[in-house]
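1. How does the following fold in three dimensions:
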Amino acid sequence: MPGPKDLDPSSSPRALLGAELRHAREKSGLSQEELGQRLFVSGSFIGQLEAGTRRMQPEYARLLDEALGTDDFFSRNCAAAAKSRYPEHFAEAADAEAMAAAIREYAPMLIPGLLQTAAYARAVNRAYDPTAHEDTVEEWVDGRMARTRLLDDPTKPLLWVVLDEAALRRVTGGRAVMAEALHHVADLVRRHRVIMQVLPFDAGAHTAMQGSLKLMDFEDAPPVVYFEGVRTGRLEDDPATVAQARFTYELLTASALPPSKSLAMLEMLAQDYAHEEHP
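-> Here you go, the predicted model:
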């Protein structure tokens, strides 16, 4: 497996921890596979820790200190690296998303977070917790909008989404909010920043009817897939699981409308929402 790219230790605690792990491992003369054997994990797992695509957990930090003779360095510092503005079930996936070279996502019921507007995100988060304080909701919205800044780069990461028609027709936050949200996605498509396909209702039964999935590929680490449910989620790097998820995504793209027809449908629905709001 190729070694991870050099990380900027000043960029984040997670980047510092990954850089220090790589340094300590190489100083000990161990390959990623050899260190992984001592922790009963794969070499790719170690590579993901070094690349910053996987969050270091306390139990692994302790084992790394023992295996590499680093006193309690990793144990002391993994807590700082684990701090996140995102819910616990999504924090590790958010870290991986920020470092991905390519993201492929299927969204069955809502517009994916990377494509959301602030008003749409606010409606979604308010629906998640109807009794939350306004300041709390705004913190959640700020976190989601921070994720969208990944798209400020004109080319990276590659983002390819398949939107279920249900996500486009479920009126979230009102018709004006939906009109703005769909126009925003259409603008990203027209600027060639995202590849978007719509999976229409008349496609019938399909391979991902049981939930959403997000595939993430990296330049210097193995790919992962993120599965999300109601207030839960898990990040998987098992090669067989990732391969099956990739096949599922390929089947979805084959069942979905081509990009040009998807854009036409998206813009038609956006216009409908706008006209219904202002007849």
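2. rest of the way, CA atoms for contacts and neighbours
-> Noted.
3. Span of stretch 203-221 from start to end?
-> 35 Å (Cα to Cα, to the nearest Å).
4. In it, which residues are buried?
-> By 16 or more other Cα atoms under 10 Å, the buried positions in stretch 203-221 come out as 208, 212-218, 220-221.
5. again with stretch 142-156
-> Quick answer for stretch 142-156 (16+ other Cα under 10 Å): 143-145, 147, 150-151, 156.
6. Would you do the same for the sequence below? I want to compare the two.
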Amino acid sequence: MTENVDEAGWDVEPGDEMEPMVQAVGRLLQVCREAAGMSVPDLAAALGYSEALIRKIERGSRIPRPEFLDKVDTLLKAQGHLRAFMEDMRRARYPKKVRDLADLEERAVEMLLYGSHNLHGLLQTPEYARALLEMRQPSYSTDVIERGVAARIGRKTVFEREPAPTLSFVQEQVTLERPYGGKMVLRRQLEHLLEVSQLRNVTLQVMPTDREEHAGAAGVIQVLKFADGTAIGRSSGAFNGRPVSGPKDLRILELRYGMIRAQALPPRESQSFIEQALGRL
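-> All right, here's what the predicted structure looks like:
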């Protein structure tokens, strides 16, 4: 049986702080399997996965998907002991460098996001995200690409939160026109942008290329604000690209972002711009 990376999970990154928990889940899976009187081949056949995959998960070298834990908990009659780790494994599946960002986005009540070269990760379709990752040099492995796509799509739970966070996006015109992955990928991406722009908690604006003045010429800007009044921000063109949380530094980023919003097309005109771009494909 061929192991499917996307369905199975991802290898644990060396030095990952989640590694001990992944190993504990693997050991628990082995205990539950043996208590149920099943061999590794028996379990693999019953679940529809390879024996190699089961052995990797039990060794703690592979992060199981939450869906896998849900299915195997039922099969082994584990009484919820395996299912209890679903949320932890959902978090563990993010690459280390993305994990902290996902946690911040989950806590944010307001986000100010300006993108210059690519669409922001929260706006990307799976096909668009995959095209970006497949173009990276040196080349990523299939495992890294699939994990990266899953991480970006997983972050989109921010759109489903209650209460919903306030999201403001400003995207450069070129990010709506460059056909990463081909025209069909771009078409679906633009359709998705129109869908997102209809959400009451989302403001999406386009920065036209012909603007003579542009406060975002220095690069991307992200500001995340939290319920306790604190915030964190980052810009590729300020503070050496480091995250900042001091009031003075944040004020600089918010000022720049406010100017960018004022210089961009208003939301309704931006929607029309996207519709016209879609019509040209």
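7. care to give me the TM-score?
-> The pair, once superposed, lands on a TM-score of 0.63 when counted by TM-score structural alignment, normalised by the length of structure 1; 192 aligned residues with a Cα RMSD of 2.5 Å.
8. got a markdown table for the buried residues of stretch 142-156 of structure 1, with secondary structure too?
-> Shown next, in a markdown table, are those (DSSP: H, G, I helix; E, B strand; the rest coil):
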| residue | secondary structure |
| --- | --- |
| G143 | helix |
| R144 | helix |
| M145 | helix |
| R147 | helix |
| L150 | helix |
| L151 | helix |
| K156 | coil |
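9. and the residue mapped onto D217 of structure 1 from structure 2, helix, strand or coil?
-> When structure 2 is aligned by TM-score structural alignment, the residue opposite D217 of structure 1 is K225. Classification of K225 of structure 2 using three-state DSSP returns strand.
10. Distance of the residue nearest to K225 of structure 2 when sequence neighbours are not counted relative to L199 of structure 2?
-> Nearest residue to K225 of structure 2, sequence neighbours excluded (Cα to Cα, 6 or more residues apart in numbering): A231, at 4.2 Å. Using Cα to Cα, A231 of structure 2 is found at 24 Å from L199 of structure 2.
11. For these two, indicate the residue with more neighbours.
-> Higher neighbour count among A231 of structure 2 and L199: A231, with 20 against 12, using other Cα atoms under 10 Å.
12. correct me, but that one touches S245?
-> Yes: counting by Cα atoms under 8 Å, A231 of structure 2 touches S245, with 5.9 Å between them.
13. sorry, back to before: dump the buried residues of stretch 142-156 of structure 1 into JSON lines; add distance to V137 of structure 1 as well.
-> Converted to JSON lines, those look like this (distance: Cα to Cα, whole Å):
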{"residue": "G143", "distance to V137 of structure 1": "10"}
{"residue": "R144", "distance to V137 of structure 1": "11"}
{"residue": "M145", "distance to V137 of structure 1": "12"}
{"residue": "R147", "distance to V137 of structure 1": "16"}
{"residue": "L150", "distance to V137 of structure 1": "21"}
{"residue": "L151", "distance to V137 of structure 1": "23"}
{"residue": "K156", "distance to V137 of structure 1": "29"}
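14. Compute the distance between whatever residue of structure 2 lines up with P200 of structure 1 and H214 of structure 2, please.
-> In structure 2, the residue matched to P200 of structure 1 (TM-score structural alignment) is P208. As judged by Cα to Cα, P208 of structure 2 and H214 of structure 2 stand 10 Å apart.
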